[in-house]
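Colleague: predicted model follows, preceded by the sequence.
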Amino acid sequence: MKMIRAIIRPEKVSKVLNELQEAGYSSVTKMDVVGRGRQRGVKVGNVYYEQLEKELLMIVCKAEDSDEIIKLIIKNAKTGEGTFGDGKIFVTDVEKAITISSGEVEA
């Protein structure tokens, strides 16, 4: 299993979630987060925003599905070629997942 964590622009969340749902990947955890990447914040007029609002999507999936999910996220979260602030995707291995209500273990 893999865990995909995608930090994306808030205005792209609905599009990404809709496309994931259409492709059969409906299990997603979404959190509001703030942070900054390489751009180190943004200046608008005289105001400097050091921390920018983003959304964190977390998806645990079969290893063989991870590439398709990543492609869907990139396709639907990207604002333009080389645009700073579109986000980042992190992929890690999941050793096991346990359903609390049933105790079922997936490895």
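Modeller: The structure has been received and is ready for your questions. Residues are numbered from 1 along each chain as shown.
Colleague: contacts, neighbours, all on C-alpha from now
Modeller: Noted.
Colleague: and the end-to-end length of stretch 80-89?
Modeller: 16 Å (CA to CA, to the nearest Å).
Colleague: here's the one I want to compare it with:
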Amino acid sequence: MKQIVAVVKPYLTQSVLDSMRRAPLEALSVTEVKGFGRQKSYLDQYQDREYAEAFLPKVEITMWVEDSRVEEVLQKVIKAARSGRMGDGKVFVMPVTSFI
């Protein structure tokens, strides 16, 4: 089993969740998070200190998937979450050794 964690822009969340309706998932959770990635240098362009230290709102969608279905789910997530603009987010795939 694998855990897929997709960190996406808030306005793309519903699109990703809609694409997961018929996906072969064992479970799914959604969490509002804040952070920054490569666009940090973009934030530093602001002169106001409040914005220079800002974290951007994101949504973390965590899914648990059988090994044989990971690629299928990944493609659905990428298709739904990619806008082609800076800060689209990240997708991580991690092994799950056990769960209860």
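Modeller: Okay, I see it. All figures in this text were calculated on a predicted structure; none of them were measured in a lab.
Colleague: any idea what the TM-score is?
Modeller: Once the chains are overlaid, their TM-score stands at 0.84 when taken by TM-score structural alignment, normalised by the length of the second structure; 96 aligned residues with a CA RMSD of 2.1 Å.
Colleague: mean shift between the helix ranked longest in the first structure and the second structure?
Modeller: When the first structure is parsed with DSSP state H, its longest helix is helix 66-77. Superposing on the second structure places helix 66-77 of the first structure at an average distance of 0.6 Å from its equivalents, by mean CA distance after the TM-score superposition for the first structure.
Colleague: so what corresponds to Thr62 of the second structure in the first structure?
Modeller: Residue correspondence to the first structure (TM-score structural alignment): Thr62 of the second structure is matched to Met58.
Colleague: what helix or strand does that match sit in?
Modeller: Taking DSSP states H and E as the definition, one finds Met58 of the first structure inside strand 52-61.
Colleague: which residues are contacting that strand?
Modeller: With contact meaning CA atoms under 8 Å, 6 or more residues apart in numbering, strand 52-61 of the first structure is reached by 1-10, 13, 27-36, 41-42, 94.
Colleague: and those, which of them are in helices?
Modeller: Using DSSP H, these in helices are Val13.
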